[in-house]
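Engineer: Below: sequence and its predicted model.
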Amino acid sequence: MTAPRSRLACSACTRRKVKCSKTVPCTNCTRRGEEALCGTDSNHITQQSSPQPSLSLSRAQELEYLRRRIDELQDQTVENNSNRAHQTHSPLDIRAPEISQSPRDASTSQYERQEENDATETTNDSVIQDAASILEFLAWGRRKDPDVHNIVSPEVEHTDLHENTPDPFSDCSSLTVVQLLIPSASHVQQLVDYHCDDLLWYHGSFFTPTFRTQLQIFWDRHDGKLTSPGINLQWVALLFSVMAGSLTCAPTAQAQSWGYRDTEQATLSKRWFQAVTTCLNHANYTSNLSIFSCQAIATGTISAHLLGFSSSQSIHLAAAVRVAQSLGLHRLGARATGSIIEKEIGRRVWTQLCSQDWFGIPFSESYLINPLYSTSQPASHCHDHDLVPLPLHVPTITSYCRFLYDIASIMPQLQDGLMSCNTPYTRYEQVLKWDARLRSLAIQDRPAFLNSLPLDPSWPSWIPWARRALAISSSHKIIMIHRSFLSDSFTNTAFAFTRRTCLAASKTIIKEYKHVCEENGPVLWIHQAFAVAAAIILSLDILHRDRDTQKIPEHLQLVETVVVLLRSCRNSMIATRGVRLLEALLAEISKLGSTSRGSKRNRDGTPAHAFNVPAFVKSFCEGTSTPERDLTAPSSREPPPTYSITESNQAQATNYTDFDLNLGFAPSMLDSGNGFENLLYLANHDLSGSWL
């Protein structure tokens, strides 16, 4: 038998897997200032001699060594962070200090630096490619930042936007405070009537006859008291959601006729929306499953975005989907058991949850509800008083939601198609495929009363509002289909069809939004949100054009029109953020316009003074870190800056309402009430470069 080989390297170098000088103390330990701890497992090494027996390190020595190393690492981390701050590196990028100067460590550091540079370039590319969506989400108060470090890092600071505004009733988590928010029975009845008559067609999340019966019981048996025995707080959440929707979406004149002035309208609408969450939490809705919670959350979407609760509403919707699936609302097929009314209510709620989930795909690039596992029939096309099926050309309370559900079902299929492709060519094929599908759906399957037919006096009062809402929403969905190639279309002529299509859709949205502002209908969040999206696309188009093109005055006039319309909105966080964002883009346009941009190009063909999207997003977010103010009173801010438009070009720009695009036909050929068909016509025709 041979004697075991003695270990000459010290324990620290062995543990770090670095070369040891095999002296006492070794070179590495001397460099680290750990001469006293240098040694082998037997704690004894002689210079160029055989080892001799010795005692091993005690537990106390090991703990002392670890404590010292932790202190040193913390000190060096602070020093490295300070150095990186001076070198303009990210303070969130914290690495352990370099321990050895061996070739292996040097190569590793070089690899990490290269990986960091690649990650930074990838992040910037992602921001540029998704510029329109990122800017649109800023107006919603939501962030779509590919850089996740500011999400997972514990160093990110959290600032309470309302910490300096003391309010004894700001906390709506107590039922005693919530009780104070319930108005008189007559006011509640007015709000419910308005919602059922003028808003329910838009979302269809509850059944009017059943809800009215439940409301009567709430007053007769419980006297409107939340603490009354037997009261269902999840139903109370639905009541608050209905009231919040009515007060938020009602025009100013309508709200004043109920006795609510601007300040009270702004306060109560937010408090009522917050009361929905309070009631659901007190009812423990995630354990005590009820369809009321699904109805309350689905109904709340109509007010959530306008009030600035988009992020929290998306979380509540995810919870509502799980509750609905637990209740079996996704399996209400032809053989489902239960009463006709119960099944119809479940199908309507599920239809709305599906639409909201699928329309939210651009935010998260994913969806919760898989259409393959949803076997529920769509909501019945019928009136509430008898539930008798009617022909599709007869307008009913479910007509709009049913058709919007068909449009929404395109989005998950598009997302699946894009994720299954590996090249831009095949991905763009998917875009063109589902673009054609949406056009076919809008032309062939759209109900006749949602077209530009003359209005029938027997039709409901919401038909004109539904027509404009459908034109705006459908145009926006066209943009969403082309979203992944929109930014590329400004610099790559291979995607010229996307640029033409999105510009036409944007003009349709703004055109319809102008008509909406002239009517006395409900204020829907899609009006303002999608108008902001349209103005963003036109702004990006301006920023990617040469200064001598004739389209700039027209598009600039459209953007400024949206700013003016949004400034007149009240109690809308979308309008507040949208004005700030569009004014910032207009400032960028003015800044680039003052430079000698002309037709100068880089070697790769891009403009010499290209719009820096990542830098703009960063500066905008930093500049709007203060709490947003509500537009509950006429703005006292200075008017936005003016931009140079020649008189001849301004006259041409004002003709955008007639869609006079020099196509060789009179503007009167395009019906102002049929905006989406105008979009289909314009996008399907070869404009021979007149747009680009």
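Structural biologist: Nice, thanks for sending it over.

Engineer: drop to CA atoms for contacts and neighbour counts, all remaining ones
Structural biologist: OK.

Engineer: Quick check: residue 385 is in a helix.
Structural biologist: No. Using DSSP: H, G, I helix; E, B strand; the rest coil, the assignment for residue 385 is coil, not a helix.

Engineer: now it, nearest residue through space, not along the chain?
Structural biologist: What sits nearest to residue 385 in space, not counting adjacent residues and going by Cα to Cα, 6 or more residues apart in numbering, is residue 209, at 7.5 Å.

Engineer: got it, and residue 617?
Structural biologist: In space, residue 617 is closest to residue 135, 7.4 Å off (Cα to Cα, 6+ apart).

Engineer: The one you found - how many residues pack around it?
Structural biologist: A count of neighbours around residue 135, defined by other Cα atoms under 10 Å, yields 26.

Engineer: State the distance from it to residue 399.
Structural biologist: 32 Å (Cα to Cα, to the nearest Å).

Engineer: Residue 455: how many residues sit nearby?
Structural biologist: For residue 455, the count of nearby residues is 14 (other Cα under 10 Å).

Engineer: give the contact list for it.
Structural biologist: Residue 455 makes contact with residue 449 under the criterion Cα atoms under 8 Å, 6 or more residues apart in numbering.

Engineer: Below is structure B, check it against A:
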Amino acid sequence: MSSTLSTRRSQRQPLSCLNCARQKIRCSKTIPCTACIDRGQDATCHRESVEVTSTKQRRRIKRIERLGSEDEQRASTPAQAASPPSFAYNRDFTNGPTSSTPHQSPVTPASFSQSRVPHIQNDAVVTLEFLSHGRQSILRMGDAAQSPYNATTPTQRVNEAFSWDPLVTIEQARLILAFHQEHLAWMHNVVHMPTFRDQLESKISTGPSEKSWLALYYALICTTAYHADDSELLDMGISTSNSFVQLLYNQSIQSLHEANFMAKHTLFSVQTICVLLQVAYNLDQGDLFSVLLSAAIKISQSLGLNRLGPDREAFYCPEGITLAQYLIEREVKKRTWWFLVRQDWLQIPFQNTFVIHANQFNTPVPHNCFNDEERMIQDGKVVLQPSTTYTQNSYSNEIHKVAVVIWKHQEKMCAAGHPGTSREGLMRLYEQTLWADKEIKQRYKEMPGFFQELKLTSDGYPPHVKKISSIQLLSTAHKIHTIHRHFQLQSFRDPMFSYTQQSCLASVGRDAIRPAEEWSSIARRGGALLDALFEIEKSLCYSGEAQFKIEDIVRRVMQVDANFQGDLALGPELGDTFFGLPLDWDFN
């Protein structure tokens, strides 16, 4: 009796270990599994012993075989062979209707009947796994080159080897990726460029077998063509027109859809969305990418990027790759996940909501390390660099800290609740805003010296680091402005919120606009105009004088900013448009 009670009946042998099944967490389905190894329970990792009862399963198989034989009889005539079910099956094993060639052999009824039964069995297993453990089928996907969606005939392989990229030559692609690695990879920091460049070399003769990799390839080319200087693009023989950037962008998005990225989850697809993000917003594709970002977050969660676990001295390295490759891949996954976290949390001021909660992931912040394998991996470990050493990760790691403050501020505001008409409730919210203001400014003070303009020295740093320092300053000013968003209007009417005016004006009006010695003449005119607007706003709200003249304020501001080259040819027009001054008014 006791043995009967201790043995559970099941229609199949369990794949997950007993520890993971009890705790309802994802299992790698190996003994010992990676989850038990991480928890130090590898000695107790085992599968549950069950009594397999497959009577119902055999009945289902017989019923499926009977249906398959009926389909075979219906497909015996030419008219029935071209029926929609047969076409749908054939489409799944090609690159789509547009990629079909005369060399493709039609799917015979016999092969259809033979392959249909295990396909439906697998679907049943996947359905059960989905209900109990989540999207395990995504994690168990093999190499995408072996996927039926990427199956091609030998004739197609030969053609792809010579024409898989009609937009740029191989030599141009090498130059562009090298330029991207040196000057632009810090912007997204989700691609390990040395590895990607090696992948390009391996795909030159055979062509890419994964459409998602091709989408990432075009995304990197597009980002470089958009951000690089025209002279640098011309040196590489690349077009500088906006239409070429749009063409590359469209090609990347098209490759994503051809890869069926919403159903076939790969890291390449997530990286593509991350890389294209800034270009997409500048091409007026913000609505599309707000949805793609949400899709990238869900794809990343199905790939397990949110549950990589803390960094440890020893890791379980899967078979087929070296330890160095595993560590590099882990760092890339960490960077990709935190890119999505950062983007999700930094948009909180615009939507007052977020998708990712801090309790929903345990992936640590990426290491500050170099990217070349010789300096990145030593003695089987990732070599950590101090924050004062500039690496490709330095910029994103500092922005991560600011994003965490934005998220905490939102959580504190929600915990305080809606103030309604209570002034005490409003002041509680303002206290949280003052806390966030202080925290963001403290994060900027703690940034390495090469990210602060007053402490920046050009010795030993890449040329673009000087621009990054300006970006950090402007970004910090922007974040300070956004956390005060709830009190911008009140600060004009109520002196209790006057700190909002002081903080925002000090950050935006002075720190971000004044350091403009290297700006062009037209940019300085815009800076002078903004200075005038800030000065007038401040005078209108806080001036103790009962009477003052706008002309005097504008003249004083223009004299302060009169050290730029060129004349103020646009001065009268700006004065007439923004200040109501006559066109013949003298700015001097």
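Structural biologist: Arrived safely, thanks for sending. None of the values given here were measured: they were computed from a predicted structure.

Engineer: tm score of chain vs chain?
Structural biologist: Overlay of the two chains. TM-score (TM-score structural alignment, normalised by the length of structure 2): 0.59; 387 aligned residues with a Cα RMSD of 3.8 Å.

Engineer: returning to that earlier point: aligned partner of the residue nearest to residue 385 of structure 1 in structure 2?
Structural biologist: Aligned by TM-score structural alignment, residue 209 of structure 1 pairs with residue 194 of structure 2.

Engineer: what do you get for residue 322 of structure 1?
Structural biologist: Looks like residue 322 of structure 1 aligns to residue 298 there (TM-score structural alignment).

Engineer: What is the burial count for that match?
Structural biologist: 19.

Engineer: and it, how far is that from residue 291 of structure 2?
Structural biologist: Residue 298 of structure 2 is 11 Å from residue 291 of structure 2, by Cα to Cα.

Engineer: swap in residue 509 of structure 2?
Structural biologist: For residue 509 of structure 2 relative to residue 291 of structure 2 (Cα to Cα), the value is 34 Å.

Engineer: more crowded one of the two?
Structural biologist: residue 509 (20 against 10).

Engineer: pretty sure that one contacts residue 530?
Structural biologist: Yes. If you go by Cα atoms under 8 Å, residue 509 of structure 2 and residue 530 touch, sitting 7.4 Å apart.

Engineer: re earlier: contacting residues for the residue nearest to residue 617 of structure 1?
Structural biologist: 536, 581, 617.

Engineer: Kindly report the same for residue 558 of structure 2.
Structural biologist: 528, 532, 587 are the contacts of residue 558 of structure 2 under Cα under 8 Å, 6+ apart.

Engineer: Now do the SS call for it.
Structural biologist: Per three-state DSSP, residue 558 of structure 2 ends up helix.

Engineer: do you know how far it is from residue 256 of structure 2?
Structural biologist: 51 Å.

Engineer: just residue 276 of structure 2 next, same as before
Structural biologist: For residue 276 of structure 2 relative to residue 256 of structure 2 (Cα to Cα), the value is 12 Å.

Engineer: What of residue 331 of structure 2?
Structural biologist: 24 Å.

Engineer: One more: residue 481 of structure 2?
Structural biologist: Residue 481 of structure 2 is 36 Å from residue 256 of structure 2, by Cα to Cα.

Engineer: of these two, who's got more company?
Structural biologist: Counted by other Cα under 10 Å, residue 481 of structure 2 and residue 256 do not tie: residue 256 has more neighbours, with 24 against 20.

Engineer: That one and residue 218 touch, don't they?
Structural biologist: No. Using Cα under 8 Å, residue 256 of structure 2 is not in contact with residue 218, being 10.3 Å away.
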